[in-house]
Structures are given as structure tokens and as C-alpha cells.
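Undergrad: Need coordinates for the following:
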Amino acid sequence: MNGANAKMTRRPTTEVGDIMEAVKLKHASSDAMQKPIGEILGSDEIDGGKRRSPDPNAPIYGELIVLGTNGSLPCPQISSKMSHSFILRKQARATGVSVITRDPQDMDSLARKSTHTVTMNKTASNSTVTEYGHDPSTDLFQIGRSADSAIDFVVVETVTGLDGQRAYKGNSTVSRYACRIQCERRPPYSARLYAAAFDTHGRIQLSANAPMWQASTSDYDGLTTNGIAIMRPVGTFESGVSPSAWREVSVMGNMLKLREQRSSRNPGDEMPEETNILTDGCLIDLCGITLMFRTAIGLAQGPSQTILREHRRALNEKSPQCAVNLLTLHFRSGSGVSAVSADTITDLDEAVSASSREPWVYLRCGHIYSQHGWTAGPEESDKYRTCPLCREAGPYVKLELGRERGFFIDDGPLSHAFVPCGHITSEKTTRYWLNVLIPHLASEWIPRCPFCSAALDRNTPTVKLIFS
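TA: Model prediction:
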């Protein structure tokens, strides 16, 4: 894809109302607004239309994690189907569908009931319809911006405001019915990705403006307006992994090279040797939101929350010192870092003490201090300082612990941070993510911090932490 010329079609602001429900959000009860976001665990707690909640002990196909969510949603939940991650679990009854091939010599195929359709309108008077029927061997999961009953997992873009706070984006480029994933109900529980999702009437309709062609593996195929891109990493997280080239997946599940422009009507070249099967670490870009797919096996072999807590304790056991304020720095569990848990703070003095012990880092050199009043020149500010130890000038930010274990590549010590956000993770994790290119404003592909989606610094994307 030519990033410099890439374009994408923005969807009308009115469509965002299908999920954002701004009026409801303003008038929501205080109890609903105060519900802890961390309580949202995934799809096993989400009512996906007529689907009932599956057995919590049922096999897990995998997990979808939203990039930029460090273990919780960055904004208040505005749909019961929203979460920072979604569990794909075997359903009590099969929910999948498969293409119906009518054969005059096969009475079963003729008698098979059509439950879903894909209609491709080549012209105003010429269209092709592909029928789908119930498939007892698969489960279907659907993702999109719409909150109607056909969608299992709701995703909405966020943007960072001038105040540094994240908010939901008005002009969304994510489709209301973005994509669907079909999982085999028997081992090895393969999951396949398809562009577009069925609506409440079981229909997918591509207009005459959508890219369409007669495919080699199906009668007709097509792409959605802004497309669904997929990146399947090479290797495994345990033995070594590296990113690969991005591809686009079609409505019928075929793989293609990226279009020259994101919303171009000319599809990329078909890649018949490649597959739409999701592997551990796959990235799925919905043109505005990027999801990471982790298999159950991959998560089990990666670092657990217990290991991450042990790494945090290891940092605290070093008793890192601030050489300026002569304080012992502490990392606490949760979204931030401080010496004292918020639950135990009883007065203002204690709160100030906790804040004064929060670790901050000079991003050019990696030296760690607490927030202090040191300045070496009139042009310096609270977030741009000269390190008092090595005299290297650069951004000065508070450190944040990376908490989403699905983004970690290994269980190594917490020794590095992303620049410019200051999220702490292992060295191997930083090396992997700085080489992963993710769509940015549909004009280029850039590396991002997986924990907050901040664009990494072009010159110094990561820094090794140096404790006193």
C-alpha cells in the first residue's frame, strides 16, 4: 500500500449514533457511569443477540485485544458489548454458517434452508447472491460499530483531546458491520477472518461502488469500502517472532495485496497461497481500530498476571532512589505508579507523599527520578528537562506499567519503556513493537505503543531504564 497517497472514506457522523448514543450517555444514571471498567472481562459476559452466554468452562478459541487499551477501556463504556478484550468461546449451540452450493443431483443441497445471504450489486440491475445456511461445525462471531443484536463485539474509535484525555471519535471510519470470525468447534479450533458482518436480517450487501470481481475460489468476491487488513506474524512468541506484510481479506475470505489507496475501487492482487486463518499474534485493522488475536495456547505460554506482578515487586525490591529529592520510588499495581495505594490514602499529606514518589524518566537517557523542581535553563518546562546526572535534554514523563499481558512477547524483566508515552515493558517486547507498522490516519504506517496507541518517536522509539 502506498501510504503517502492512502485515503479512506469517513462515514457520516449520524451513523456513530448507532453505538455512541450520546443522549443516553449524558442522561445515564450515576450507578451505570461508575461501573468499574475493569469488571468487563470479554464476550463470555456479553449477550450477542440471540446467543446465550456459553459455559464458562467451554473451550476458548482465542482472545481479541484492542490495541491502545492497557487492560481497561480508556473511556466510559457506552454499550454492554464493549470491552478492552473479547473472549471467543465455544457456544452451547453452533452459530456458524457456510455457503450453500445447490446441486440438482443432490436433494440435500436443494433442501438446505438459507439463513444468510451475501449480495453483490454489480450494477443497478445486475447482482449476484450467495446463500448461506446453518453450519453445525462452526461458531460465528461478528465485530463492528453497530450495537444491534447481530454484532457480538462493539468497537468505537477514540482520539486524544487537547487535555490529554481520550474520547470517542465522532466521524468514524470503522464500519457498522466491520468483519466476522468463524471458529471450528473441534480441535485445533481454527479461526478464520472475513470482511463484513451480517446485519440483523442475515444479509451482507455490497453496493456497485465496492470493489468486486469473479474470484478463482468462488463465483464472485468483493471488498468493503475501507477494507479489513490483516498482519500474520512469522514465528512464535516463544521461539522468536517478527512482523510480516499486511494483506487485505475479502468478504469470501480470500487474501489480497493491499490496495494502492485504502478506499480504491481497484482490488489488490490475489494471494491464493495465503490463508485467512488467524494465528497467534495476528493484527486485524478495521480502519480506525486495530485488534490483536491471541490463541488460548499462546496466552497460556506467555507471561501471566502473576509473573507481571512479580516483575513489579522486583523493581520495588531494588529500592530505586531519586537522587534529587532523596526519596525511595515505588511502583504500585494499577494504571499508575506510586508509593501508596489510593485506597490507603487518608489525608492530603499522604496523597502528596504518594505523588512525590512516582517514578519519572528522562526519555533521552533513561535516568529515573521523582517529579522534581530541577531546571537547567529558562526554556525548560515540566515535560522537557535536562537530566541532572548526564545533562541530556529531552522529554520528562511519568512511567506507566504495561498491564495487558497479551501485548508482551516474553516474560523478561521490565527494563525498557516506549517513547514518548513511558509505558514499561520487557526489552524483547519493545523490539518487536517498534518494527510493527500500524495504519496512521490512512496516510502512512507507523509503529505505535500497544498499551496506549501513541505514535513512537521516530529517532528514539524506546529507552532502557536506568535506576539510581
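
Undergrad: Going by C-alpha atoms from here, please, whenever you check contacts or count neighbours.
TA: Noted.

Undergrad: Give me the secondary structure label for residue 350.
TA: Three-state call for residue 350 (DSSP: H, G, I helix; E, B strand; the rest coil): helix.

Undergrad: what about it, how many neighbours?
TA: 15 (other CA atoms under 10 Å).

Undergrad: contacting residues for the closest residue to residue 460 other than its chain neighbours?
TA: Nearest residue to residue 460, sequence neighbours excluded (CA to CA, 6 or more residues apart in numbering): residue 419, at 6.8 Å. Going by CA atoms under 8 Å, 6 or more residues apart in numbering, residue 419 touches 363, 456, 457, 460, 461, 462, 463.

Undergrad: For the comparison step, fold the sequence that follows:
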Amino acid sequence: TDGTESPILAEDGGDGHDKPRLRYGELVILGYNGYLPQGDRGRRRSKFVLHKRTEASGVKRSKHYIVQSPQTSKAILDANQHSISYTLSRNQAVIVEYKEDAETDMFQVGRSSESPIDFVVMDTLPGDKKDAKVMQSTISRFACRILVNRCEPAKARIFAAGFDSSRNIFLGTKHDLEKLIDAINAGRPQCPVGLNTLVIPRKVNIGDQVNQPYVYLNCGHVQGHHDWGQDENTGARRCPMCLELGPVVTLCMGLEPAFYVDVGAPTYAFNPCGHMATEKTVKYWANVEIPHGTNGFQAVCPFCATPLDGATGYIKLIFQDNLD
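TA: Alright, predicted model coming up:
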């Protein structure tokens, strides 16, 4: 979908009802003088009007419980059940189930063009930088949800994160991901060329670091920085392990837990940026097409918004340590 179909955006009340719908209010995006540069279309526009829905669409908290594997729990697998999963540790999570609320209307805002999002919002560029390219989006795909009381319209609440197409929200903790990094580094992965210990950073370091791991994007072997096998014309490097020639990029952990679809070891990386994540996470995002330009779509790394390259958009990492 390109975000053009939405049953709640008609401002003239011409939806077959004799009585005009109650107008809750408006959401106006800063930086636009009444319209988007490409024109307002459907769910993508500079101003959104919140009307009272024909039928209540809100949800309210029902019950919660602790599970060991949230991905296989009944609430997560049920596409008709709204639920939020809070990760406590690698083997424990709290699931909060929600039920229909006849007293509220729910509206969702985000960058995704999937059907649960009522208002599609993209990054705003300053007037003097309209031709610049957004390298890293500041808006989540499912950014937030707004609940408005149908009987008391002045009462509106906004909550972080929105429900996806499966009516789920996954909220992890950055602390858990940092512990995964510590576990990998505790295995003391080595560079097979320099024989030095590699350390996966939590953030990309500026300049060449002796312990910084690099990955060969054509084969997945992880090594340290060295000048062996570099092609003078293309800058590509030949992997000392398998002699595959191709680009090399630094490795860095993807730390935003909201982008993960499961809990596991980060044994894959996005191509070409090198952000590490779990197998299910990279495969999920490699198949999600994000709006690009006025009428194009492309898969991007969720951690840096870099367009994905290669046949798959990701690579399996091969460490020279106990992860093999």
C-alpha cells in the first residue's frame, strides 16, 4: 500500500452518515505550510483530523503474565489479540493482553504504510535542506498510539509504540542487548590474520581500532583490520580464509530493542552497513519495503536506514571462536 486509503480522513463527513462525525481535534506537522511538497495523499499529509469513529476502536488492559518464550505464546500468535511483550531477560518476558474498549477510539501514528497506521509521518527536512537525503530516520515505523474518550473527547492519551499488523508490540531492553555483546566478547573472537582479540563495540568508533571487528560482506568471515589482499583499483579486499573478493565493513551491534522480532544471538549482519542482529530480525527487515521518494519502496537497515544491498540484504557472520 502507498498509504492512500484511510476511512477516517474524510473531513467533509461524506461517508454515508446524515449526522456529521464529532471532530476530536487535529495533528499538525511542523515544517509544512499547509501541504506536503509532493502533495497530501490519504494517510500521508501535513495535517491529520481525528474524527469519532462509527464504532469504538480502542483497547484497554485486560491481564498480564510471565512467559519464558513470548514468540510462541498464544497471545502473540493470535492475530486477533492485542498484546504487548516486555522483555525481562533472554528467557523471560511479561505479556500484557488488551481487550476491546467501547469507550475509546484508537489512532496510530508511524512511518510504516501498513494498514494499522492511521497517519503516516515521514521525517521533516528544514527549508534550506529540502534536497538532502535522510540517512537515518528519527521516526519509528509504529511510533505511538492515541486513545480518545468517546464520551469525553477532551480526554486524549498518547502512548509510546503502536500495534503492528499482528496486533503486537515488542518492548525489549537495551540492557539485554548489551549483555549479548558482553557474552560474544567473552568468547574472545580472534582475527585469523593478526591473531589479536576482537571486541564488538556498542557504538562505531571513529578511526581504525586494533580490536575493531570487520566483516567481508561476500562471505561473512569476521576479522580485524589489516591491509592484506586489497585491490588497488576497486578498494575491495580478498578474504584470507576463503579468498573471496569483496567489500569490507565494520561490525556494530544494533541496540534499539524495538526493531528485534525475537530474542537470540546476533549472528547476522545487515549488508552493507554491518549492524548485527538475530537471524529472524535481519530476515524480517530485509522483506519490509519502506516508502522511498514519491512512489518507490526499498528495504533498509532499521538501525541506520541504509538501503540494503546484495541478493538477501544480510550476511551470516563467521567468527573464529566458540560461536562457530
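
Undergrad: Quick TM-score on the pair, please.
TA: Once superposed, chain against chain, the TM-score is 0.56 (TM-score structural alignment, normalised by the length of the second structure); 231 aligned residues with a CA RMSD of 4.7 Å.

Undergrad: would a markdown table of the contacts of residue 419 of the first structure with neighbour count, secondary structure and distance to residue 16 of the first structure be doable?
TA: Compiled in a markdown table, the contacts of residue 419 of the first structure are given as follows (neighbours: other CA atoms under 10 Å; DSSP: H, G, I helix; E, B strand; the rest coil; distance: CA to CA, whole Å):
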| residue | neighbour count | secondary structure | distance to residue 16 of the first structure |
| --- | --- | --- | --- |
| 363 | 29 | coil | 38 |
| 456 | 19 | coil | 29 |
| 457 | 17 | coil | 32 |
| 460 | 12 | coil | 37 |
| 461 | 21 | coil | 34 |
| 462 | 27 | strand | 35 |
| 463 | 23 | strand | 38 |
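
Undergrad: number of nearby residues for the residue lying closest to residue 171 of the first structure once chain neighbours are set aside?
TA: Spatial nearest neighbour of residue 171 of the first structure, excluding adjacent residues (CA to CA, 6+ apart): residue 13 at 4.9 Å. Neighbours of residue 13 of the first structure under the rule other CA under 10 Å: 13.

Undergrad: ok, the residue at minimal distance from the centre of the second structure to residue 239 of the second structure distance?
TA: A centroid search over the second structure (CA atoms, centre = their mean) returns residue 259, at 4.0 Å, as the residue closest to the centre. Using CA to CA, to the nearest Å, residue 259 of the second structure is found at 31 Å from residue 239 of the second structure.

Undergrad: One more: residue 268 of the second structure?
TA: In terms of CA to CA, residue 268 of the second structure sits 18 Å off from residue 239 of the second structure.

Undergrad: When those two are compared, which one has more neighbours?
TA: Taking neighbours as other CA under 10 Å, residue 268 of the second structure and residue 239 compare with residue 239 leading, 25 against 22.

Undergrad: corresponding residue for that one in the first structure?
TA: Aligned against the first structure by TM-score structural alignment, residue 239 of the second structure finds its counterpart in residue 387.

Undergrad: Okay, the counterpart of residue 309 of the second structure in the first structure and residue 395 of the first structure: tell me how far apart.
TA: By TM-score structural alignment, residue 309 of the second structure lines up with residue 457 in the first structure. Relative to residue 395 of the first structure, residue 457 of the first structure is positioned 11 Å away (CA to CA).

Undergrad: Now for these two: what residues contact both?
TA: residue 420.

Undergrad: how about stretch 424-433 of the first structure, aligned to which bit of the second structure?
TA: Using TM-score structural alignment, stretch 424-433 of the first structure pairs with 276-285 in the second structure.

Undergrad: Can you list the neighbours in contact with that stretch?
TA: 251-254, 259-270, 299-302, 314.

Undergrad: ok now that stretch, how far from the chain's centre?
TA: Distance, stretch centre to chain centre, for stretch 276-285 of the second structure: 11 Å (CA atoms, centre = their mean, to the nearest Å).

Undergrad: Going by neighbour count, which residues of it are buried?
TA: Neighbour-count burial for stretch 276-285 of the second structure, counted by 16 or more other CA atoms under 10 Å, picks out 276, 277, 278, 279, 280, 281, 282, 283, 285.

Undergrad: Identify those among those residues that sit within helices.
TA: The helices, defined by DSSP state H, take in 279, 280, 281, 282, 283, 285 from these.

Undergrad: residue in the first structure matching residue 178 of the second structure?
TA: Using TM-score structural alignment as the criterion, residue 178 of the second structure maps onto residue 309 of the first structure.

Undergrad: contacting residues for the residue mapped onto residue 226 of the second structure from the first structure?
TA: Alignment note: residue 226 of the second structure maps to residue 372 in the first structure; criterion TM-score structural alignment. When contacts are counted by CA under 8 Å, 6+ apart, residue 372 of the first structure touches 324, 325.

Undergrad: go with 7 Å
TA: Going by CA atoms under 7 Å, 6 or more residues apart in numbering, residue 372 of the first structure touches residue 325.

Undergrad: coming back round to it: measure the match of residue 239 of the second structure to residue 368 of the first structure for me?
TA: Taken as CA to CA, the span from residue 387 of the first structure to residue 368 of the first structure is 9 Å.

Undergrad: Common neighbours of these two, please.
TA: residue 362.

Undergrad: what ranges do the strands span in the stretch 201-324 of the second structure?
TA: Listed in chain order, the strands of the stretch 201-324 of the second structure (DSSP state E, counting those that start in this stretch) span 214-216, 222-223, 237-238, 245-246, 248-250, 252-253, 268-270, 275-277, 290-292, 296-298, 314-316.

Undergrad: Check the stretch 51-200 of the second structure too.
TA: 58-67, 82-89, 92-101, 104-110, 119-120, 144-149, 156-160, 168-171.

Undergrad: how about the third one: buried residues?
TA: Going by neighbour count (16+ other CA under 10 Å), the buried part of strand 92-101 of the second structure is 93, 94, 95, 96, 97, 98.

Undergrad: out of the buried residues of stretch 276-285 of the second structure, which one sits closest to residue 145 of the second structure?
TA: For these, the residue nearest residue 145 of the second structure by CA to CA is residue 285; the value is 22.0 Å.

Undergrad: Count the residues that sit near residue 99 of the first structure.
TA: 16.

Undergrad: what sits against it?
TA: Residue 99 of the first structure touches 131, 132, 133, counting by CA under 7 Å, 6+ apart.

Undergrad: The second one -> the second structure?
TA: It refers to residue 132 of the first structure. So residue 132 of the first structure corresponds to residue 22, using TM-score structural alignment.

Undergrad: Can you get me a residue count around that match?
TA: A count of neighbours around residue 22 of the second structure, defined by other CA under 10 Å, yields 14.

Undergrad: So it sits against residue 50, correct?
TA: No. Counting by CA atoms under 7 Å, residue 22 of the second structure stays clear of residue 50, with 8.7 Å between them.
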